[in-house]
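Chemist: generate coordinates for the sequence data below:
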Amino acid sequence: MEVLELARWQFGITTVYHFLMVPLTIGLSLLVAGMQTAWVRTGDVRYLKMTKFWGKLLLVNFAMGVVTGIVQEFQFGMNWSEYSRFVGDVFGAPLAMEGLVAFFVESTFLGLWIFGWDRLPKKVHLACVWAFSLATVASAYFILAANSWMQHPVGVEFVDGKPTMNSIWAVLTNNTALAAIPHTVAGTFSVAAAFVVGVAAWHLWRKRSGDDEHRAVWRSSIRLGGWVGVVAFAVLAITGDVQGKLMFEQQPMKMASAEALCHTEAPASFSIMAIGDVADAECEDVKTFTVPALLSFLAHNDFTTEVKGVEDLVTEYEARYGTHYPDDPRLGELAGQPIDYVPSLPVTYWGFRAMIGFGAISAGLGVLALWLTRKGRIPASPWFPRLMLLGIVTPFVANSAGWIFTEMGRQPFVVVPNPTGVDGVWMFTATAVSNLSTGEVWTSLIGLTTIYLALGVVEVFLLRKYVRGGVDGVMPPPADPTHEDDDKALSFAY
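Modeler: This is a model prediction of the structure:
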């Protein structure tokens, strides 16, 4: 393996792993803030129990997210130093903003929330959880603004061979970012909703017989998670449509690769699935179950628009960006070689469908959970908790598939050319990698993968432990009336 391929594997492994924590943290933090708001407004102890139980799981996941997230920024200096030199003037600003929000606002108010249960007034303590939760969204905003600039560079001028930012406002209000942010946040709600439904369904099924004081907690959690998951999928569909139209304008090759559209079509059909190798030059031959003219509608809101295929786009890209890589020894085997402008069609085609398919399954399970628990019902079948627990996986897969599609679909660029932007503000992934030996990259790849596997075991162990502990594991013991100091019912018992 060459340095470029190893570096991409390392960044892919660490980033996808980190992104397993991110959506659960963001979505669950907002749900927990809502639960605590309900408790403060109504005084219903059910919502207090929900806040403490789900808050405990949130903290475990947040801690792992912080640990794995730190590595992401280190990698820009480790394996992608040439990229960092090229985009540092632009990329550094939103990353610095994210760091300030993440490590100051999130950490400060999270600490106040954890240790302030019996020390702060209720409404002040509630404000802390909202500040922490909204800070996670703001943190995601800055990261997405940075990533969206890579997908659609704006707000820069080309000076001495590098992009120089001339408008931070343009970077932060990039239309690509403004479309990605609500889509991503809706995805976080989908993940958190499935997690809440799965865990609560397991507890509710275990407590289906007899009298259990915590049953209301699990029923309310399922109902909340079910509705949030359904609404989140609706938002994902709407925002995904907006992103598709921007993709048609800004990254036509990604649009074509999402459909494995080898030849230009007008109108263009949408492929539901394919049987065979979509990477074949005649990939349309393996498609089946197509919907006529639907791709044209997704691209431009009508049923007649022409959508360019891979072959025509390759010709355009070669004319604009060259046919061969520079003859630079730092490029290794790619030095002087022809540029392959076609992303991995199997990855983009099936990744796009996995994103949509698993997202729809997750929403469907949310609807099923709402139906089976309607009007106070408690399903008796053992398939109910099993299905809902398996459902936890579906939005995680959808989110990961969506990001893999997004990043793989822009290859061979690490900074995609803006069709209406400044000439020269683009970069090939092959020219972005550091001047390292394969042994050095192998060392960090194996080391980080091993550490991440160990962290995964730790997280699963902790989540399993606190999930099994239920509400009793997070609520303080009943106060002893003979001791005045034991009446602090709001102690977080952490």
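Chemist: all contacts plus neighbour counts: C-alpha atoms, from now on.
Modeler: Fine.
Chemist: relative to residue 131, how far out is the nearest residue to residue 49 once chain neighbours are set aside?
Modeler: Closest residue in space to residue 49, ignoring its immediate chain neighbours: residue 471 at 6.3 Å, by Cα to Cα, 6 or more residues apart in numbering. For residue 471, the distance to residue 131 equals 25 Å [Cα to Cα, to the nearest Å].
Chemist: the two: which is more packed in?
Modeler: residue 471 (21 against 18; other Cα atoms under 10 Å).
Chemist: helices or strands next to the longest helix anywhere in the chain in the packing?
Modeler: Longest helix in the chain, counting residues (DSSP state H): helix 3-42. Packing partners of helix 3-42 (3 or more Cα pairs under 8 Å, 6 or more residues apart in numbering; DSSP states H and E): helix 45-78, helix 122-151, helix 175-206, helix 393-408, helix 438-469.
Chemist: residues in contact with the residue nearest to residue 49?
Modeler: 49, 50, 52, 53, 214 (Cα atoms under 8 Å, 6 or more residues apart in numbering).
Chemist: pretty sure residue 195 is touching residue 392, no?
Modeler: Yes - counting by Cα atoms under 8 Å, residue 195 does reach residue 392; the two are 5.1 Å apart.
Chemist: who has more neighbours out of these two?
Modeler: Applying other Cα under 10 Å to residue 195 and residue 392 shows that residue 195 carries more neighbours, namely 28 against 22.
Chemist: how far out from the middle of the chain is stretch 42-60?
Modeler: Taking Cα atoms, centre = their mean, to the nearest Å, the mean C-alpha location of stretch 42-60 is offset from the chain mean by 24 Å.
Chemist: er, stretch 200-213 I mean
Modeler: From the chain centre to the centre of stretch 200-213 is a distance of 32 Å (Cα atoms, centre = their mean).
Chemist: contact partners of it?
Modeler: 215, 218-219, 221-222, 378-380, 382, 384-386, 388-389, 470.
Chemist: among those residues, name the buried ones.
Modeler: 215, 218, 219, 221, 222, 378, 379, 384, 385, 388, 389, 470 (16 or more other Cα atoms under 10 Å).
Chemist: second input sequence below; structure requested for side-by-side comparison:
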Amino acid sequence: MEAETLARWQFGIVTVYHFFFVPITIGMSGLVAIMQTLWLRTGRERYLQLTKFYGKLFLINFAIGVATGIVQEFQFGMNWSEFSRFVGDIFGAPLALEGLLAFFLESTFLGLWIFGWDRLPKRIHLACIWLASLGTVLSAYFILAANSWMQNPVGYTFNEAKGRAELTDFGAVLTNPVTLVTFPHQILACYMTAGALMVAISGWHLWRIGREQSATTEQPTAAERIEPSVTEDDVSTHRWSVRFGAIVMLIAGLGVIISGDLQARVMTEVQPMKMAAAEALYDTAQPASFSVLTIGSLDGSEELFSIKVPHVLSFMATADPNGRVEGIRDIQQAYEATYGPGSYTPNIPVAYWGFRLMMGMGFAAMAVGLLSLWLTRRNRIPTQSWVRLMFVVLPFLPLFANSFGWIFTEMGRQPWVVFGLLGTASGVSPGTTVGEVATSLITFTVIYGVLAVVEVKLLLTYIAKGLPDVTPVEQTDDEDTPLSFAY
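Modeler: Here you go, the predicted model:
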């Protein structure tokens, strides 16, 4: 096995692992801000309980996400120094803004939010979580602008003497068509993930309460239906949380569908090979069908069986049901004429199934959101045995859909690390050995495994505790009194 292969595996593992935390952080920060706003406007205790309950889970996820995200920067210098040298002048501006503006914005105001409970005026304290949430969104934008440049290089000139790309138009980088369609698609997917997490956690608590109620007696009184540690207010709070999260899921999911449709057309324009790979479309078609399921040869070059929906791929790619979609073979010939001999076809099975797993899990999550609204209608509490499994599985659907979407995005660009400019094989650090990459790969995998155990343990512990006591913390006017940690 070559160092390049191990380096790609390492970058993929580190990136996908880190990205598990990103959608929850972005989405949950906004939802917590909304719930705290509702508390400030209405004064109802349920919103304060939910703010602190989900705020605690958000903070746990944020902390682990920061720890895993730091490693991302080291990846460029460790195994991809040639890539770093090539794109450094381009990446410097958006990544600097991400660190200096976005990350400092979210970390500073998140710190004020954590320690400012019962210290800061309520409106200023609320502004802190909104600014922290804004920081996560800005961070996403700058990162996506950098990644989109790898998909569709703009605003640069190539310096042949230095062998690297140099920035000429920062505005073009920030307004890259790929960025403009990817950003809303990703942010909405983050809110869909956070909404699913709320449905799952509060839904599980509702299910648990309902099962305990039904186990007490066949005809329980109102007082007997609720265990001593659970009140009627807890039940109504969790039910509201389930329905709120489900509505967020459905609205965000609809936005994901619309933005994804726009993204497919931009992708067809700037990376036609990726669109063809997503469908495993070898021969140019007009109109082109979308295959729900295709079984092909082991190398993916021949179709053995398929279930197709006519005209759908043409509409996705061109906005015309009868539009022409180029196939892999024709695009390969065109690329050879432009870039020289070689294979410009990505891993077809990964692209094909990654695209479908992304969409399939997203649609499944929306279906569960609808079902959750139905199960909690008219103050009902779901008690069916299968509901527990549904709530346990739910958060993984949009979370894995996010991950498969990014795997498709990055794998579908291959063999380019910067489309049309720098091949992946050319971006690897020239002096890195197989042993060095293998050592760091094993080390990161072990460390991340430990962090995963810590994350899951903390989340499960605080989820099981349920809604917190929101009795105000007693404060004094003594300036020497330390700030109270809200959690």
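Chemist: what TM-score do the two superposed chains give?
Modeler: Once the chains are laid over each other, their TM-score by TM-score structural alignment, normalised by the length of structure 2 reads 0.92; 462 aligned residues with a Cα RMSD of 1.8 Å.
Chemist: follow-up on the earlier one: now, which of the buried ones among the contacts of stretch 200-213 of structure 1 sits nearest residue 12 of structure 1?
Modeler: Of all these, residue 12 of structure 1 sits closest to residue 389, with 26.5 Å by Cα to Cα.
Chemist: so which helix or strand takes in that closest one?
Modeler: For residue 389 of structure 1, the host element (DSSP states H and E) is helix 383-391.
Chemist: start and end residues in structure 1 for stretch 352-366 of structure 2, please.
Modeler: Aligned by TM-score structural alignment, stretch 352-366 of structure 2 corresponds to residues 349-363 of structure 1.
Chemist: average offset between the matching stretch and structure 2?
Modeler: In this overlay with structure 2, the average offset of stretch 349-363 of structure 1 from its partner residues is 0.3 Å by mean Cα distance after the TM-score superposition for structure 1.
Chemist: how distant is that stretch from the center of its chain?
Modeler: On the basis of Cα atoms, centre = their mean, stretch 349-363 of structure 1 sits 14 Å off its chain's mean C-alpha point.
Chemist: and the contacts of it?
Modeler: 190, 194, 226, 229-230, 233, 257-260, 272-273, 278, 391-392, 394-395, 397-402, 404-405.
Chemist: kindly report the same for stretch 382-396 of structure 2.
Modeler: 193, 196-197, 199-201, 203-204, 206-208, 210-211, 365, 368, 375-376.
Chemist: verify the stated contact: residue 242 of structure 1 with residue 180.
Modeler: No - the criterion here is Cα under 8 Å, and residue 242 of structure 1 misses it with residue 180 at 9.1 Å.
Chemist: can you pull out the helices in the stretch 201-350 of structure 1?
Modeler: Shown for the stretch 201-350 of structure 1, the helices assigned by DSSP state H, counting those that start in this stretch span residues 215-250, 252-259, 294-300, 310-321, 345-372.
Chemist: which of the ones you listed sits most buried?
Modeler: helix 252-259 (a mean of 26; mean count of other Cα atoms under 10 Å).
Chemist: please tell me which residues of structure 2 that one aligns onto.
Modeler: The aligned range for helix 252-259 of structure 1 is 272-279, by TM-score structural alignment.
Chemist: name the residues that touch that stretch?
Modeler: With Cα under 8 Å, 6+ apart as the criterion, stretch 272-279 of structure 2 contacts 264, 267-268, 282, 290-291, 317, 325-328, 331-332, 345-348, 351-355, 412-413.
Chemist: distance from it to structure 1 after superposition?
Modeler: With mean Cα distance after the TM-score superposition for structure 1, stretch 272-279 of structure 2 departs from structure 1 by a mean of 0.4 Å once superposed.
Chemist: mean per-residue distance, the strand or helix carrying residue 108 of structure 1 to structure 2?
Modeler: Using DSSP H and E, residue 108 of structure 1 maps to helix 107-115. In the superposition with structure 2, the average deviation recorded for helix 107-115 of structure 1 is 0.4 Å (mean Cα distance after the TM-score superposition for structure 1).
Chemist: in that helix, what's buried?
Modeler: So helix 107-115 of structure 1, judged by 16+ other Cα under 10 Å, has buried residues 109, 110, 112, 113, 114, 115.
Chemist: just give me the closest of the residues you listed to residue 65 of structure 1.
Modeler: The closest of these to residue 65 of structure 1 turns out to be residue 110 (Cα to Cα; 14.0 Å).
Chemist: run a quick check on that closest one versus residue 132, I expect a contact.
Modeler: Yes - look at residue 110 of structure 1 against residue 132 with Cα under 8 Å: they come within range, at 5.7 Å.
Chemist: quick one, what contacts the spatially closest residue to residue 287 of structure 2 that is not a sequence neighbour?
Modeler: The spatially closest residue to residue 287 of structure 2, leaving aside those adjacent along the chain, is residue 322, at 4.4 Å (Cα to Cα, 6+ apart). Listed by Cα under 8 Å, 6+ apart, the contact partners of residue 322 of structure 2 are 286, 287, 288, 311, 314, 315.
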